[in-house]
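J.: Could you work out the structure for the sequence below:
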Amino acid sequence: MAQPGDLQALAAAARARLTGAGAEFELTSEQVLGAPTTVLRQRMPSLGEVLRASADWGARDYLITEDRRLSFAEHAAQAAALAAGLRARYGVEKGDRIGILGANTPEWVLGFWAAQALGAIAVGYNAWWMPPEIAYGVGHTEPAVLIVDAKRAALVAELDLRIPVLTMERDVPELIAEYAGAELPEVAVAEDDPSVVIYTSGTSGRPKGAVHTHRNMVAVIDYHRFNYALADQISGARERRFLITSPLFHIASLHNGVVPRLRTGDAAVLYHGAFEADRVLALIERERVTQWGAMPTMATRLLKADLSRYDLSCLTALSLNSAPSSATLQQRLRERIPVARTALVTSYGLTECSTAATISSPAELAAQPQTVGRPVIGADVQIRDADGTRVPDGDEGEIWVRGAYVMLGYWNDAAATAAALTPDRWLRTGDMGTMTDGLLRLSGRRSDLILRGGENVYPVEIEQCLEAHPAVRECAVIGMPDADLGQSIAVLVVVESGTATTEAELRAFAAARLAYYKVPTRWRLTTAPLTRNATGKVVRSGIAV
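T.: Below is the predicted model of the structure:
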């Protein structure tokens, strides 16, 4: 067996071959939006061109569910038909938004690619939103049409939306059938035109729409293509089949899951519904899944199942994404799942940079369980102090990221964009960490941010919701350690009197207005005012719930 040092030398040599002058992944520097940016010299100009070329994969599986299969050729034809129908029936043109609200289905993916074919902008709304949140999102990005599944259609029906709403179960298939045989439209799209908007939690209490361009998306595709080419040079070419368990309104499943498959020709196996370990394991076994990027919460739940009932020998790569993972979880995975002993990795990224900014190798993670790895190809990652000055190796500071992956900005939010992006296109992540010998280690997530099962939750949104209740004077939301979810949500509520309301009433009030994962699970009601500092801010560190 090759030793870690040997593998590092092989990887370095392979990287040099792949990125050298004239090679497929040759790197160069270009001015992008006024800033020097590392890009691939050879790249596709837009996702529309990626879609057009994908038909060449023919009858190979692209999308697989528990009861459906869609080949690349079928997908390209249906995406063309849907694009033609959206343009002819609803007048969707370049720059218009196409909203998508639903669980993971082939129709979700078709809606996304139809938007790219038209030069329109796909908007992935959070499928766990409740009607008030849906109303905000739709009002914010103003889609020309909204594609929803049946469950979300019932929620949308409660709202007075003045836009066409198409169901994934009936309207989308009917439109595809009506315009079957249509050709993909020819639409001129620039690399820095918007491609997709994905919502992320906002510190102001409202979700922010991160705008990703065609350049961003193509760069993500090429990042994955490079990783596979690198692996093939070291270990030999292999077939890859990817399991998609996170929601498609996350970059993990959309940008880094189903989108790159159109260039690599690999299958994406879509898991639908609430996470159930036995269903996931059965799907891995049946479809011979080779790669799975799991949230730590999912991995923890998987370990509670009887793994001996399933053949998991097909798995060749396992990554822990979307939230920090503990050394204990990593070791438990190595003890129970064979692939984790040699191919377990983790990464660090955020919605605003489209993909991972850093990724660890299996050897690095085994030696340093708290690392999140080294910068990916084309990404520049630095640690800066409060003044924006780069700090010495090993010192703590804020993580800054620059590269072709970094978002264009936040949709219709110039102030938030200016706060996140410097004039020379550095993304201030708001996360704290250290960089030592090229390896990044996180020392804390954004201040106050709660990371529950891979979902970012900012306390202010929940606080603003609860403070709308007439019996609530003020409240403070905090994250509490949770062995399953990473963090759970707790709240200290200051009420008018001891009999003004109850925990059950407040829980129901929140559940009617917030996605389920934002509703606190631990409550304490009091009449004593919250402790604040000299500037009037709530002191969260001393709160006990």
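
J.: C-alpha only now, for contacts and for neighbours.
T.: Will do.

J.: List of residues touching the helix or strand containing Trp108?
T.: For Trp108, the host element (DSSP states H and E) is helix 106-118. With contacts defined as CA atoms under 8 Å, 6 or more residues apart in numbering, helix 106-118 is touched by 47-48, 51, 63, 75, 78-80, 82-83, 87, 92-94, 97-98, 100-102, 121-122, 147, 168, 172, 184-187, 195, 248, 258.

J.: what about Glu74, is that helix, strand or coil?
T.: Under DSSP: H, G, I helix; E, B strand; the rest coil, Glu74 falls in the helix class.

J.: Leu442 too?
T.: Under three-state DSSP, Leu442 falls in the strand class.

J.: How about the contacts made by it?
T.: Neighbour list for Leu442: Gln370, Thr371, Val372, Asp431, Met432, Gly433, Thr434 [criterion: CA under 8 Å, 6+ apart].

J.: please redo it, this time with the cut-off set to 6 Å
T.: Neighbouring residues of Leu442 by CA atoms under 6 Å, 6 or more residues apart in numbering: Gly433.

J.: this one next, for a side-by-side:
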Amino acid sequence: MTETVPGRSASPSTLRWTADRSLSEDMRSLLCGPGGPFERTTEEVLGTPVEVFVQRAPHLPAVLAGAAERSPDTEYCVFDGPEPETLTYGEARSLAAAYAEVLASRYCVGKGDRVAVAAPNGREYLLTFWATLSLGAVMVGLNGWWAPAELDHGIALTAPSAVFGLGRPLERLGQTEFAAKGGSLVSLKDLHEAALAVHDPARGLPDVEIAEDDPAAVLFTSGTTNLPKGATLSHRNFVHFGLFGGLGGAVVVVNGGGRYRQIPPDVQRTSICSNPFFHVSGVGPALVIAPSFGSRLVFPEPGRWDAERALRLTDKYKLTQWHGVPTHFWKMLTHPDFEKYSTGQVAVIGSGGSTFAPELLRLFEEKMPGVQITNGYGMTETTGGGTFLNGPEMDGHPASVGAPAPTMEVQVRDPDGVPAAENEVGEIHIRGAGVFLGYWNNPEATAEAFAEDRWYRTGDYGRVIDGVLYLESRMRDLIIRGGENIYPIEIEYRLVEHPSIADAAVIGVPDRILGQQVKAFVVLEPGAEPPSEDDLRAWTAERLASFKVPAFIEFRDALPYNETGKVLKRHLEEEPGTP
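T.: Predicted structure coming up:
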């Protein structure tokens, strides 16, 4: 599945995707040969030669325009509710054009300007995204679960021309300093009504010159400091996200034979879009994968993810694909009413963010035999791309995160920057057309993120075995709770701001359903009255999103430190009784 390219040592240096070599010559020519949909070549991108897809859209608005031209009456989105609403590709294009007119005329949004949104997934959010992109402007995806202080940081960092919200995120925006100082907040409902007033079904998207490497979106990452960073993704990044996912899926379908469930050619691929638009895993399918391949997305009503609702929607809309994190799948497969709902048409399970436990794979085989399971490793900074695991590799290396995705290159390097030998742990580096532009308004962090020739330093550690990547650990003890990345330091900063807390350390502890939970160890100020655990949770929740609030809190007389003053978190993790 991968090839190694000699580098500065005799060890495996660069892993590249070569799964198309497993295809027959005729099929490889059809898919990847000259003029084929997945033809690849090498071009210079931002000063570095990388592999790119030849038959690619020049930018994101062209992706939507192409889908609307090919199949204007095909369903693009279904917004579930008491009275479900649908949106075709043709309607999406014309409504996005109307939104763009309002953004330009009423809010003076033009090329390069930022438009910030904090809202649940929905029609208005999606159309605002498309309208912003069609103007050559940049969408700022504010985390809808953030506390007001975090929202203030995102707004101050990106200086948007307009800030929109909906539902509870709009309420939290109203509690920000930005709002208190007179900053303008607009409901997406108001934007929608204004767009309907100027809507012309015959209108196309604005004619704006957009370069492939122009910024398209700023999506925030959990910071290794106490502040999130804004990863800036380009139009090229997103376009390649769709194409390397499409090629990987095509190869598995061709090689799968009768081993896996198949989606009949006359059935539209349909999946739930439950991941939020401020995550690359949510906005990527909506902006690129669905319109590139004519698939349909079902949007649940706003609210927390619920296993029974996901099963009900699977049955109601005859979903052919599930996308989520292992936590979601555990809850669905073990739901007491699982057998009540139709899941036999589901052919593909797509995931990322953490590996599948052997028990979960066995549960899939028991309850959904023949379903094709795919997993991957990536991050916001790589537009979700990095490595890809499915088919035979899932059987042979289920604990790995797979081989490089198409057009992506992977290296594991030692502390000196030299490629590590087989089975040696090192920092994972990724390069390719999916790698981001940098961190918005943060040149220092951007410089630190890249090695020579635009190799992105992921900060994650792993090892290569038999051409596939295994994750070893996460820099700064990253916690992955239900697919959400949490850096302990931002929680630790908040805890020590409490007047009774002198010191704090936060770790992730295993959880069967969520993958990990947050546990905090705290040390009191001398003579301080100890707050209750609930008081500390409420204190944390005032400034941080709810998923960062510790599930477990333990009071200590002191924390273990080494001679350089670093907390020995491994000691805390290995203590008997740690959940």
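
J.: if we can go back for a sec, according to the alignment, the helix holding Trp108 of structure 1 goes to what range in structure 2?
T.: Mapped onto structure 2 using TM-score structural alignment, helix 106-118 of structure 1 spans residues 123-135.

J.: Would you mind measuring from Val494 of structure 1 to Leu449 of structure 1?
T.: Distance, Val494 of structure 1 to Leu449 of structure 1, using CA to CA, to the nearest Å: 21 Å.

J.: Check Gly58 of structure 1 too.
T.: Distance of Gly58 of structure 1 to Leu449 of structure 1, computed by CA to CA: 45 Å.

J.: moving C-terminal of the one helix or strand Val52 of structure 2 maps to, what's the next helix or strand?
T.: Element membership of Val52 of structure 2, judged by DSSP H and E, is strand 48-53. Using DSSP H and E, the next helix or strand after strand 48-53 of structure 2 towards the C-terminus is helix 60-70.

J.: Could you check the angle that following helix makes with helix 123-134?
T.: Angle, helix 60-70 of structure 2 to helix 123-134, by axes from the mean of the first three to the mean of the last three CA atoms, to 10 degrees: 110 degrees.

J.: which of Gly58 and Leu449 of structure 1 has more neighbours?
T.: Leu449 (19 against 15; other CA atoms under 10 Å).

J.: mind checking what that one lines up with in structure 2?
T.: In structure 2, Leu449 of structure 1 lands on Leu478 (TM-score structural alignment).

J.: For the nearest residue to that match once chain neighbours are set aside, grab the count of nearby residues.
T.: Closest residue to Leu478 of structure 2 apart from its sequence neighbours, by CA to CA, 6 or more residues apart in numbering: Tyr487 at 5.0 Å. By the criterion of other CA under 10 Å, Tyr487 of structure 2 has 26 neighbours.

J.: Tyr487 of structure 2 pairs with which position in structure 1?
T.: Using TM-score structural alignment, the partner of Tyr487 of structure 2 in structure 1 is Tyr458.

J.: about what we covered before: any idea how far Leu219 of structure 2 is from the residue nearest to Leu478 of structure 2?
T.: According to CA to CA, Tyr487 of structure 2 stands 16 Å off from Leu219 of structure 2.

J.: With Leu135 of structure 2 instead?
T.: Applying CA to CA, the value for Leu135 of structure 2 to Leu219 of structure 2 is 18 Å.

J.: Same question for Glu91 of structure 2.
T.: Counting by CA to CA, the gap from Glu91 of structure 2 to Leu219 of structure 2 is 26 Å.

J.: neighbour-wise, which of those two wins?
T.: Neighbours were counted for Glu91 of structure 2 and for Leu219 using other CA under 10 Å; Leu219 has more, 27 against 19.

J.: any idea how far the counterpart of that one in structure 1 lies from Gly205 of structure 1?
T.: Residue pairing (TM-score structural alignment): Leu219 of structure 2 is matched to Ile198 of structure 1. As judged by CA to CA, Ile198 of structure 1 and Gly205 of structure 1 stand 16 Å apart.

J.: just Ser308 of structure 1 next, same as before
T.: Separation of Ser308 of structure 1 from Gly205 of structure 1 (CA to CA): 45 Å.

J.: of the two, who's got more company?
T.: Higher neighbour count among Ser308 of structure 1 and Gly205: Gly205, with 16 against 9, using other CA under 10 Å.

J.: Mind checking what secondary structure the closest residue to that one other than its chain neighbours has?
T.: Spatial nearest neighbour of Gly205 of structure 1, chain neighbours left out: Glu461 (4.0 Å); criterion: CA to CA, 6+ apart. Secondary structure, three-state DSSP: Glu461 of structure 1 is helix.

J.: How many residues are close by the residue lying closest to Ile163 of structure 1 once chain neighbours are set aside?
T.: Leaving aside its chain neighbours, Ile163 of structure 1 sits nearest to Val145 (5.8 Å; criterion: CA to CA, 6+ apart). If you count neighbours by other CA under 10 Å, Val145 of structure 1 ends up with 21.

J.: can you check Gly20 of structure 1 too?
T.: 13.

J.: Just tell me what it corresponds to in structure 2.
T.: Match for Gly20 of structure 1 (TM-score structural alignment): Gly33.

J.: So what's the residue count around the residue nearest to its match when sequence neighbours are not counted?
T.: Excluding the flanking residues, the one nearest Gly33 of structure 2 by CA to CA, 6+ apart is Glu39, at 5.5 Å. Neighbour count of Glu39 of structure 2, defined by other CA under 10 Å: 19.

J.: Also the one 5 residues further on?
T.: Glu44 of structure 2 is flanked by 11 other residues according to other CA under 10 Å.
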